[in-house]
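Q: Quick one, fold the following:
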Amino acid sequence: MSVINERIEHILTEVLCRNAGEAEFHQAVREVFESLGRVVAKRPEYAEDGLLERLCEPERQIIFRVPWVDDSGQTRVNRGFRVQFNSALGPYKGGIRFHPSVNLSIVKFLGFEQVFKNALTGLPIGGAKGGSDFDPHGRSDGEVMRFCQSFMTELHRHIGDKTDVPAGDIGVGGREIGYMFGQYKRLTDRFESGVLTGKGILYGGSRARTEATGYGNTYFVQRMLATQGDSFDGKTCTVSGSGNVAIYTMEKVQSFGGKVVACSDSGGYVVDENGIDLGLVKEIKLVRRQRIREYVRLKGGECHYVESGSIWDVPCDVAMPSATQNELTGGDARALVKNGVIAVGEGANMPSTPEAVRVFQQAGILFAPGKAANAGGVATSALEMQQNASRDSWTFERTEERLAEIMHRIHDRCAAMAEDYGVPGDYVLGANIAGFVRVAEAMRAQGVI
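A: Next up, the predicted model:
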């Protein structure tokens, strides 16, 4: 085992040196590699033919200029990215993120995570991610449209329903997907409905896609709680964020009998001990596009807003980090454990720092890692691809039923793999190994490419 671990550590060191300065990517690779000693000890062929090295090197990285003109007539320039990481299981699949923090390291970490997340779904999709440092917040519809058109003018050369199928992510919702799809159609002179997912229902979108990531995370955690004879019913929950993932996490938690008492955005968080008014949050975030602090002004009563600070200081039974990477620190994790948390479900991509994960695991907290728990969004995107390929449209109920089946299957696969490798209840290990084995088997079958 020590020889195997030395081999893995050597490869990891090479990856870190080769991708200098990319902290988020380093974190994602290290987190997966920490689980591989056990699987390589049992299956040493996985360390041959440069498989681990190839797994950490994207098949293609695309960086491009995105010029656009704002409403005042000033020319702006942003940077666009698409990292097509691994296509062993199918066409590249993964979202596009518009946020000032986007850089190559973040896109690579997201793409790397996406490879294993997509593998866990059991569906035939590879892993990719993309985005830009453009910030749509506060921009007019016209500015967002012009940016999206410029972004797609370059990206369209690299995508297609059998090549790479992007979707939305932070900062990219139905509006942005619509503008990008329109520009793709204009440039290619094709109505290729399967080239993007997260589309509007009227032009090829899937019902339940908007809700899928939040719903999926909640289905996973509900299944995880059930292994202990428990459920969301009567539980107090906090959900970070107030975008699509957070909103529909809250919606499904409430449908399971839980009470969400806090949610947040980048400015701060709101606490409502009587239970968050989800209709009001939807009005503020999805219609008015305002900050979450407006909740207190509009709701009144005993709720209150905390500027900055940490939402994880709010006592809860179940924590659902659903905003962004590394939002939940070791200190936050210790505060949650002290206040009695029993389960954590990651709705965002890698929202807990490595220290936070260790704190939860050492305390025996049920912990659902993002690459498993938030796979519902990409799973439903793959279902959208199925509907597009067959020129069909499913009901909301049929799509949600398939989503629930997929999330339960992912949970059970992770739990079984952790059991097989001698660490029952370790969903991080189970998810990493289950995703890795499926991708590794496909890569070995296809030769050194």
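
Q: Going by C-alpha atoms from here, please, whenever you check contacts or count neighbours.
A: Fine.

Q: just checking, what's the longest helix in this protein?
A: helix 396-420 (DSSP state H).

Q: now for that helix, which elements pack on it?
A: helix 104-121, helix 209-226, helix 370-373, helix 376-389, helix 427-445 (3 or more Cα pairs under 8 Å, 6 or more residues apart in numbering; DSSP states H and E).

Q: I have a second one here; can you model it like the first so I can compare?
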Amino acid sequence: MSKIDEKLQPVLDEVLRRNAGEAEFHQAVHEVLESLGRVVAKHPDYANHALIERICEPERQIIFRVPWVDDAGQVQINRGFRVQFNSALGPYKGGIRFHPSVNLGIIKFLGFEQIFKNALTGMPIGGGKGGSDFNPRGRSDGEIMRFCQAFMTELQRHLGEYTDVPAGDIGVGGREIGYMFGQYKRLTNRYEAGVLTGKGLVYGGSRARTEATGFGLVYFVQQMLATKGAALDGKRVVVSGSGNVAIYAIDKVRQFGGKVLACSDSNGYVLDEAGIDLDLLREVKEIRRERLSDYVRMKGATAHYIEGGSIWDVPCDVALPCATQNELTGKDATTLIKNGVQLVGEGANMPSTPDAVDLFHQNGVMFAPGKAANAGGVATSALEMQQNASRDSWTFEKTEDRLAQIMRGIHDNCAATADEYSAPGNYVLGANIAGFARVAEAMQSLGVI
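A: The predicted structure follows:
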């Protein structure tokens, strides 16, 4: 990791001391502090009010036991988390992740990133994150329902449309949100639609929410390319992952005239020189819930499945990491640069390691950090909250137009902030400073809280 300003080193030292062993959280804090040296030099009052120290310390960390019964009648125990990180701008807002890798450090890293991501949207939402080490893979619908109900039985006491509004994340889609909302309604005896986002359309969900993160990523990338007089039309694109974000990023890239050559899952990746068949990919992943190897079996001659390989070995103009944190390493970045990549846009949360990001900047590769580029999902969640509050339901076109407007605004804000702080084209610095400035201003206004 790069060196941070000496005035901020004590802040990082205290974060490391208080949060031992939480490597992803340390990484996220270091990246932001690295950007804020220029801010402290320009606005020393931020240091005087300990604003940065307060932003790095969650307002509340909740850990709880989740007991549930599997189909064999055996009691299973998982651990649940909710980190309510910062509410200066509004109620805590951030997804729930079900994955065996989930621990407190992962949730704190995600919640910390969420503060700045949510601030960049311009919407009145604070930052938080939650989840469990429950693994939904291979579980029946009944087991997933019972787990979601057990999880919400505890979590519900910490939620509310003016308090904390979760959404989905890895392992948590429309099915899981439905089970959790049903249990929330049952326990509270309130139809409080604004307490969860990512809901089904028939019970308060928003059109375009499913597509929003992937679509928003591509809108952001298109804006970046436009600053160089370029566009996605005719570009060769690689997208890691094959879940919700990846699928809709592929969809929007195709709408803009790009050609997606490859996507991946945890076992390997599919290379399809004819371009990924989106309808077939949706059938395999969303309907059949199968592995990507089945895509190749069903597609035929143009597609190949490379088991255990790195998707970043595929030559491309644009790379969109949409799977998980730290999936794109320095070694992968070196390969992408050698193969002529022009732009990397993060659809997942912190999918590129610090050395990879450094290599992209050093070699003139345009780089879009996740806290800016994948903010379309939470922005549309805030639009869902807006529709719930007004008992309204917007058309898909109205919602997507609003999403596109928000993503353009985020891009322009990040670019202008980078210019202001003498780092033109550095979207990491621009995103960190622009997000921080909005939260810091609110915190100063609210006093020492």
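
Q: Work out the TM-score between the chains.
A: Once superposed, the chains reach a TM-score of 0.99 (TM-score structural alignment, normalised by the length of the first structure), with 446 aligned residues with a Cα RMSD of 0.7 Å.

Q: follow-up on the earlier one: any chance of the helices and strands packed on helix 396-420 of the first structure in JSON lines with mean neighbour count and distance to A343 of the first structure as columns?
A: What follows is those, written out as JSON lines (neighbours: other Cα atoms under 10 Å; distance: least, Cα to Cα, whole Å):
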{"stretch": "helix 104-121", "mean neighbour count": "26", "distance to A343 of the first structure": "20"}
{"stretch": "helix 209-226", "mean neighbour count": "25", "distance to A343 of the first structure": "8"}
{"stretch": "helix 370-373", "mean neighbour count": "28", "distance to A343 of the first structure": "12"}
{"stretch": "helix 376-389", "mean neighbour count": "24", "distance to A343 of the first structure": "19"}
{"stretch": "helix 427-445", "mean neighbour count": "21", "distance to A343 of the first structure": "12"}
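
Q: can you redo those as TSV with distance to P166 of the first structure?
A: Shown next, in TSV, are those (distance: least, Cα to Cα, whole Å):
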stretch	distance to P166 of the first structure
helix 104-121	11
helix 209-226	14
helix 370-373	17
helix 376-389	9
helix 427-445	20
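
Q: now the longest helix of the first structure and helix 376-389, what's the angle there?
A: 130 degrees (axes from the mean of the first three to the mean of the last three Cα atoms, to 10 degrees).

Q: Show me what helix 396-420 of the first structure is in contact with.
A: The contact list for helix 396-420 of the first structure (Cα atoms under 8 Å, 6 or more residues apart in numbering) reads 120-121, 206-208, 212, 216-217, 219-220, 223-224, 372-373, 375-376, 379-380, 383, 424-427, 429-431, 433-434.

Q: Show me the strands in the first structure, by range?
A: 60-69, 75-86, 92-98, 127-132, 164-168, 236-239, 259-265, 268-271, 304-307, 318-320, 343-345, 366-368 (DSSP state E).

Q: Can you tell me which of those strands is nearest to K108 of the first structure?
A: Closest to K108 of the first structure of the strands of the first structure is strand 75-86 (Cα to Cα; 6.4 Å).

Q: if we can go back for a sec, deepest-packed of the strands of the first structure, please.
A: Of all these, strand 127-132 has the most neighbours on average by mean count of other Cα atoms under 10 Å, namely a mean of 30.

Q: Please name every helix or strand in contact with that one.
A: Applying 3+ Cα pairs under 8 Å, 6+ apart, one finds that strand 127-132 of the first structure makes contact with strand 75-86, strand 92-98, helix 104-121, strand 164-168.

Q: What helices and strands are in contact with the longest one?
A: In this structure, helix 104-121 of the first structure makes packing contacts with helix 23-33, strand 75-86, strand 92-98, strand 127-132, helix 370-373, helix 376-389, helix 396-420, helix 427-445, judged by 3+ Cα pairs under 8 Å, 6+ apart.

Q: after superposition, how close is that helix to the second structure?
A: Mean deviation of helix 104-121 of the first structure relative to the second structure after superposition (mean Cα distance after the TM-score superposition for the first structure): 0.2 Å.

Q: circling back to that earlier point, would you format the helices and strands packed on strand 127-132 of the first structure as JSON lines with distance to D313 of the first structure included?
A: As requested, these are exported to JSON lines (distance: least, Cα to Cα, whole Å):
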{"stretch": "strand 75-86", "distance to D313 of the first structure": "36"}
{"stretch": "strand 92-98", "distance to D313 of the first structure": "28"}
{"stretch": "helix 104-121", "distance to D313 of the first structure": "27"}
{"stretch": "strand 164-168", "distance to D313 of the first structure": "30"}
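
Q: quick one: which of the ones you listed is nearest G138 of the first structure?
A: strand 92-98 (12.9 Å).

Q: chain center to the closest one: distance?
A: 10 Å (Cα atoms, centre = their mean, to the nearest Å).

Q: Hey, what's the angle from that strand to strand 127-132? Just curious.
A: 20 degrees.

Q: By how much does strand 92-98 of the first structure deviate from the second structure on average?
A: Mean for strand 92-98 of the first structure is 0.2 Å (mean Cα distance after the TM-score superposition for the first structure).

Q: what's that strand packed up against?
A: By 3+ Cα pairs under 8 Å, 6+ apart, strand 92-98 of the first structure packs against strand 75-86, helix 104-121, strand 127-132, strand 164-168.

Q: Turn the ones you listed into a markdown table, columns for distance to V239 of the first structure.
A: Putting these into a markdown table (distance: least, Cα to Cα, whole Å) gives the following:
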| stretch | distance to V239 of the first structure |
| --- | --- |
| strand 75-86 | 29 |
| helix 104-121 | 21 |
| strand 127-132 | 24 |
| strand 164-168 | 20 |
